[in-house]
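Q: For reference, the sequence and a predicted model appear below.
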Amino acid sequence: MGRILAIDYGSKRTGLAVTDPLQIIATALDTVRSHDLMEFLKRYAIQESLEAFVIGMPRNLDSTDTNNTPLVKGFIKQLKRVFPDTPIYEHDERFTSRMALDTMIAAGSKKSDRRDKSNIDKISATIILQSFLESRR
């Protein structure tokens, strides 16, 4: 069984999270500059068996597209070209940034850590992945 990798794609940075090989637990992996993301994913796929990608899909409260939705959809097309045999799942990412910040506060993170957007991005990816895993059970 391969890992599932979640992607919280943004115009500047992208948060990544991954499951354990048994696909039970989601763990923050890294935050990568978005223009370096595809190379990072290619290298990661050489080291680890990837079963699927989960992409956080930005939506408004009324489920309409946000300004970032076309950006994410464009990335998904590129991902399909590079990884044609790997399934890609879209998953609602509403409120994940807020939930990530709340999680950091509850965990006692320093204010400087909470200001670092890369921390929020990878925690958001972890929340997306954990929510995806729970939806499959």
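A: Sure, I can see it. Since the structure is predicted, the reported quantities are computational estimates derived from the model, not experimental observations. Numbering: from 1, shown residues only.

Q: contacts and neighbour counts: CA atoms only from here.
A: Will do.

Q: Quick one: classify Leu37 as helix, strand or coil.
A: Following DSSP: H, G, I helix; E, B strand; the rest coil, we place Leu37 in the helix state.

Q: Give me the neighbour count for it.
A: Counted with other C-alpha atoms under 10 Å, residues neighbouring Leu37 total 18.

Q: same deal with Lys73?
A: Lys73: 16 surrounding residues under other C-alpha under 10 Å.

Q: With the one 4 residues further on instead?
A: Number of residues near Lys77 (other C-alpha under 10 Å) recorded here: 12.

Q: Could you say which helix or strand holds it?
A: Following DSSP states H and E, one finds Lys77 within helix 69-82.

Q: Pull the residues that contact that helix.
A: The contact list for helix 69-82, computed with C-alpha atoms under 8 Å, 6 or more residues apart in numbering, reads 9-11, 38, 55, 57-59, 86, 88.

Q: ok, structure two:
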Amino acid sequence: MPRIMAFDYGTKRIGIAVTDPLQIIATGLDTVHPNQIIEYLKKYMQAEPVERFIVGEPKQMDNTPSQSAQHVRGFVNLLKKTFPEIPIEMFDERFTSKMATAAILQSGAKKSQRQDKGLVDTVSATILLQGWMQKF
């Protein structure tokens, strides 16, 4: 069974998470600079089939798009252009970074790990993917 891949998009880093082949468990995969994401995905998908992309949708508390929404739309358009055969779904990403920071803190991570923004982005993508999976 192909995997499902989720992205926590940022202009400096993109956190990536994937499901296992049976689509039961979400796992953090990596953090990649936006300029390297397409090359990274092409290489990854040569080894592992991916059936769907889930992209975090940045929203304000009042449900309106946040300032970073335009960057996310550009990323989604790039994914559509590069991988037209893979469906893309948007999923509300509110609070994923705060939840990721709390999860890292609860795990007993050292201070240097807690301050690693790449780790926060990867855990955020994992939380995003878990949330999407739970809606089914």
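A: Ah, there it is. The structure presented is a predicted model; accordingly, all values stated were derived computationally and were not measured.

Q: how about the helix holding Lys77 of structure 1: buried residues?
A: Residues of helix 69-82 of structure 1 classed as buried: 69, 72-73, 75-76, 79 (neighbour count, 16 or more other C-alpha atoms under 10 Å).

Q: In structure 1, what residue spans correspond to strands?
A: For structure 1, the strands defined by DSSP state E occupy 3-8, 13-19, 26-33, 50-57, 88-92.

Q: Nearest to Ala107 of structure 1, out of the ones you listed?
A: Distances from Ala107 of structure 1 to each of these were compared by C-alpha to C-alpha, and the smallest falls on strand 26-33, at 14.8 Å.

Q: Identify the residue range in structure 2 corresponding to that closest one.
A: Residues 26-33 of structure 2 are where strand 26-33 of structure 1 lands when matched by TM-score structural alignment.

Q: So what's the gap between that stretch and the chain middle?
A: Here the centre of mass of C-alpha atoms in stretch 26-33 of structure 2, compared against the chain's by C-alpha atoms, centre = their mean, to the nearest Å, lies 7 Å away.

Q: In contact with the nearest residue to Ile120 of structure 1 once chain neighbours are set aside, which residues are there?
A: Closest residue in space to Ile120 of structure 1, ignoring its immediate chain neighbours: Ala100 at 5.7 Å, by C-alpha to C-alpha, 6 or more residues apart in numbering. Residues near Ala100 of structure 1 by C-alpha under 8 Å, 6+ apart: 120, 123-124, 127.

Q: among the strands of structure 1, which is nearest Gly108 of structure 1?
A: Shortest distance between Gly108 of structure 1 and the strands of structure 1, using C-alpha to C-alpha, is found for strand 26-33: 17.3 Å.

Q: how big is the offset of the closest one relative to structure 2?
A: In the superposition with structure 2, the average deviation recorded for strand 26-33 of structure 1 is 0.4 Å (mean C-alpha distance after the TM-score superposition for structure 1).

Q: ok and that strand relative to strand 13-19, angle-wise?
A: Here strand 26-33 of structure 1 points in a direction 150 degrees away from that of strand 13-19 (axes from the mean of the first three to the mean of the last three C-alpha atoms, to 10 degrees).

Q: helices and strands around strand 26-33 of structure 1, which ones?
A: Contacts of strand 26-33 of structure 1 with other secondary structure elements, assessed using 3 or more C-alpha pairs under 8 Å, 6 or more residues apart in numbering; DSSP states H and E, are made with strand 13-19, helix 117-136.

Q: could those go into TSV alongside distance to Ala28 of structure 1 and mean neighbour count?
A: Formatted as TSV, those follow (distance: least, C-alpha to C-alpha, whole Å; neighbours: other C-alpha atoms under 10 Å):
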stretch	distance to Ala28 of structure 1	mean neighbour count
strand 13-19	4	24
helix 117-136	5	22
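
Q: Adding distance to Thr64 of structure 1, write these out as CSV.
A: Formatted as CSV, the entries for those read as follows, by distance: least, C-alpha to C-alpha, whole Å:
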stretch, distance to Thr64 of structure 1
strand 13-19, 22
helix 117-136, 19
